[in-house]
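Engineer: Just a sequence and a predicted model for now, questions to come.
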Amino acid sequence: MAKKRVTKPVEERRQEIIGTARVMFTENGFDATQMADISNKMKVAAGTVYHYFKSKTELLYAVIDEITSENTQEKQRLLNETEGSAIDRLKFIFTAFENGELHRDLSSGFLSDPAIIQYYLTKMASSYLLLFSSLIEQGNADGSWSCEYPTETAMFILQGMAGVMAKEQEHKDSPQESSKRIKVYTKFALRVLDVVK
């Protein structure tokens, strides 16, 4: 007797594909994973994955979107739990950055292509924009700094952070070199914010 076909809601199936691809890209690498491997793992017809994603690269971008969304939500939660002034909370973010917590996914096997890394960094900067601009506005209110253009300044800082991470990947920095680079950038970012205390 033929097995009954399992039909799932569109979004549920899409998320299942993304989740399966994320695991397989991480474990086996992007290049070594084929779309057929993903459909086999899910036990679905080969065309099912292509119905939702026209290419493996498009699927990878969806995986990256999910990663950056999760990271942003987690950092927002941690930031909400951090007491103190805006400058204290900003330093918390930069400390996490220095420890590699904001970009640990760059070490994943599927983030090796320069174009893919650039997409990841651009997506990360975009996803953190609201978090940083809100923090800058809080700093204006509590006297941590005086910043006339919160959103534009947040964009500038985030693009700088993305640049630091890109350099790390390009030069394969040691942990010590990476830490030094981030500390220098942190001082620069605080100057951009016109810190008054």
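Structural biologist: On my side now, so go ahead.

Engineer: switch to C-alpha atoms for all contacts and neighbour counts from now on
Structural biologist: Will do.

Engineer: Quick check: the most centrally placed residue in the chain vs Ser134, distance?
Structural biologist: Centroid-nearest residue in the chain: Thr68, 3.2 Å away (criterion: C-alpha atoms, centre = their mean). Separation of Thr68 from Ser134 (C-alpha to C-alpha, to the nearest Å): 18 Å.

Engineer: do Ser174 as well
Structural biologist: Taking C-alpha to C-alpha, one finds Ser174 at 33 Å from Ser134.

Engineer: Tell me the gap between stretch 169-182 and the middle of its chain.
Structural biologist: Averaging C-alpha positions (C-alpha atoms, centre = their mean, to the nearest Å) puts stretch 169-182 18 Å from its chain's average.

Engineer: Need the contact partners of that stretch.
Structural biologist: Contacts with stretch 169-182, where a contact means C-alpha atoms under 8 Å, 6 or more residues apart in numbering, come from Phe97, Glu98, Asn99, Val164, Glu168.

Engineer: Drop anything exposed from the residues you listed.
Structural biologist: Phe97, Glu98, Val164, Glu168 (16 or more other C-alpha atoms under 10 Å).

Engineer: Identify those among the contacts of stretch 169-182 that sit within helices.
Structural biologist: With DSSP state H as the criterion, helices contain Phe97, Glu98, Val164, Glu168 from among the contacts of stretch 169-182.

Engineer: how about a markdown table for the residues you listed, with distance to Tyr119 added?
Structural biologist: Output for the ones in helices among the contacts of stretch 169-182, formatted as a markdown table (distance: C-alpha to C-alpha, whole Å):
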| residue | distance to Tyr119 |
| --- | --- |
| Phe97 | 19 |
| Glu98 | 21 |
| Val164 | 15 |
| Glu168 | 16 |
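
Engineer: so which of those residues comes closest to Ala32?
Structural biologist: Using C-alpha to C-alpha, Glu168 is the member of the ones in helices among the contacts of stretch 169-182 that lies nearest Ala32, at 24.5 Å.

Engineer: dropping in the other structure now:
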Amino acid sequence: MRVVKAPDVRRSEILAAANQLFQTQGYSRTSVDQIVNKVRIAKGTFYHYFKSKEQILDALADQLVLDMAYHSEQIANHTQLNAIEKIVTIISEQNRLQSEQQNVVDSMHLPDNRQLHERINIKIVLTFGPILATVIEQGNQQGLFDVKDPLSTIQFILAGSLFLFGEGVFNWPPEQAQARIQSMIILIERTFGAQPGSMIIALNQCLNEEKR
């Protein structure tokens, strides 16, 4: 008997099946036929929702950014953390979510997916900028920071870090990547008007975890 499901349910099932296959066997080794067989649908049903496997990756990447934004907003609204603690916790949570979707993240960085990678980076800047700007403004009020334009400042930092440390862009050797992380931490402290050394240990740990 043919099972008819609501469009949003069927679409979610296709995404979940594709994501599981990407994580277990890799994006490049996953075919549309495998996704179709896993969901137990006709290939025509798949193409009703997605034009290609690449469009599946696009949707999963979008969902990853939305998930990261949701968790970041929860942290930004936390009443028990100061601004520095929130920034560190947000970075740690982003690292965790990206690690759970590592095959999706790695696939975004493939040369053939350069346009997707650039589009996601733009979305990250536009999505996370306002969230982090509210945290920086809180830091201003707490006397931890002195930033005149929190949104423009954090968007500049985000865009620069995504390009400088993006996979497949510069491919820094480990020692050069570490040197640039240290320079970026100092730059962030100075740009935020933070007390020298107040963010170094915590940010160093988070940013180095991100590069592992």
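Structural biologist: Yep, that arrived. The structure displayed is predicted, hence computed values, not measured ones.

Engineer: Please state their TM-score.
Structural biologist: Here the TM-score for the pair of chains, by TM-score structural alignment, normalised by the length of the first structure, is 0.79; 191 aligned residues with a C-alpha RMSD of 3.0 Å.

Engineer: about what we covered before: in the second structure, what sits opposite the residue nearest to the centre of the first structure in the alignment?
Structural biologist: For Thr68 of the first structure, the aligned position in the second structure is Val65, judged by TM-score structural alignment.

Engineer: Give me the spatial nearest neighbour of its match, chain neighbours excluded.
Structural biologist: Leaving out its chain neighbours, the residue that sits closest to Val65 of the second structure by C-alpha to C-alpha, 6 or more residues apart in numbering is Ile124, at 6.8 Å.

Engineer: Ok, Phe50 of the second structure next?
Structural biologist: Counting by C-alpha to C-alpha, 6+ apart, Ile56 is the residue found nearest to Phe50 of the second structure once chain neighbours are left out, at 6.6 Å.

Engineer: does the residue in the first structure that the one you found lines up against sit in a helix or strand, and which one?
Structural biologist: Aligning on TM-score structural alignment places Ile56 of the second structure opposite Leu59 in the first structure. Assigned by DSSP states H and E, Leu59 of the first structure belongs to helix 56-81.

Engineer: Quick one: average offset of that helix versus the second structure, please.
Structural biologist: Following the fit onto the second structure, the mean deviation recorded for helix 56-81 of the first structure is 2.2 Å by mean C-alpha distance after the TM-score superposition for the first structure.

Engineer: Quick one: list the elements packing against that helix.
Structural biologist: For helix 56-81 of the first structure, the packing partners by 3 or more C-alpha pairs under 8 Å, 6 or more residues apart in numbering; DSSP states H and E come out as helix 10-28, helix 86-98, helix 114-127.

Engineer: buried ones in the shortest one?
Structural biologist: Burial within helix 86-98 of the first structure, assessed by neighbour count using 16+ other C-alpha under 10 Å, is assigned to Ala86, Ile87, Arg89, Leu90, Phe92, Ile93, Phe94, Thr95, Phe97, Glu98.

Engineer: and what of stretch 18-38 of the first structure?
Structural biologist: Buried positions in stretch 18-38 of the first structure, judged by neighbour count with 16+ other C-alpha under 10 Å: 18-22, 24-26, 29-30, 33, 35-36, 38.

Engineer: Which part of the second structure matches that stretch?
Structural biologist: Under TM-score structural alignment, the match for stretch 18-38 of the first structure in the second structure covers residues 15-35.

Engineer: before we move on, back to that, what would the helices and strands packed on helix 56-81 of the first structure look like in TSV with distance to Ser178 of the first structure?
Structural biologist: Listed next are these as TSV, based on distance: least, C-alpha to C-alpha, whole Å:
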stretch	distance to Ser178 of the first structure
helix 10-28	23
helix 86-98	8
helix 114-127	16
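
Engineer: nearest to Val44 of the first structure, of these?
Structural biologist: Among these, the nearest to Val44 of the first structure by C-alpha to C-alpha is helix 10-28 (10.2 Å).

Engineer: Residues touching the closest one, excluding its own?
Structural biologist: For helix 10-28 of the first structure, using C-alpha under 8 Å, 6+ apart, the contacting residues are 30, 33, 38, 41-42, 49, 52, 59-60, 62-63, 108-110.

Engineer: my guess is Gly26 of the second structure meets Asn103, correct?
Structural biologist: Yes: with contact defined as C-alpha atoms under 8 Å, Gly26 of the second structure reaches Asn103; the gap is 6.1 Å.

Engineer: What separation do you get for the match of Thr68 of the first structure and Asp33 of the second structure?
Structural biologist: Taking C-alpha to C-alpha as the measure, Val65 of the second structure and Asp33 of the second structure are separated by 27 Å.

Engineer: one step back: so which of the helices and strands packed on helix 56-81 of the first structure gets nearest Lys187 of the first structure?
Structural biologist: Shortest distance between Lys187 of the first structure and these, using C-alpha to C-alpha, is found for helix 86-98: 10.1 Å.

Engineer: report the angle between the axes of the closest one and helix 56-81?
Structural biologist: Relative orientation of helix 86-98 of the first structure and helix 56-81, computed by axes from the mean of the first three to the mean of the last three C-alpha atoms, to 10 degrees: 140 degrees.
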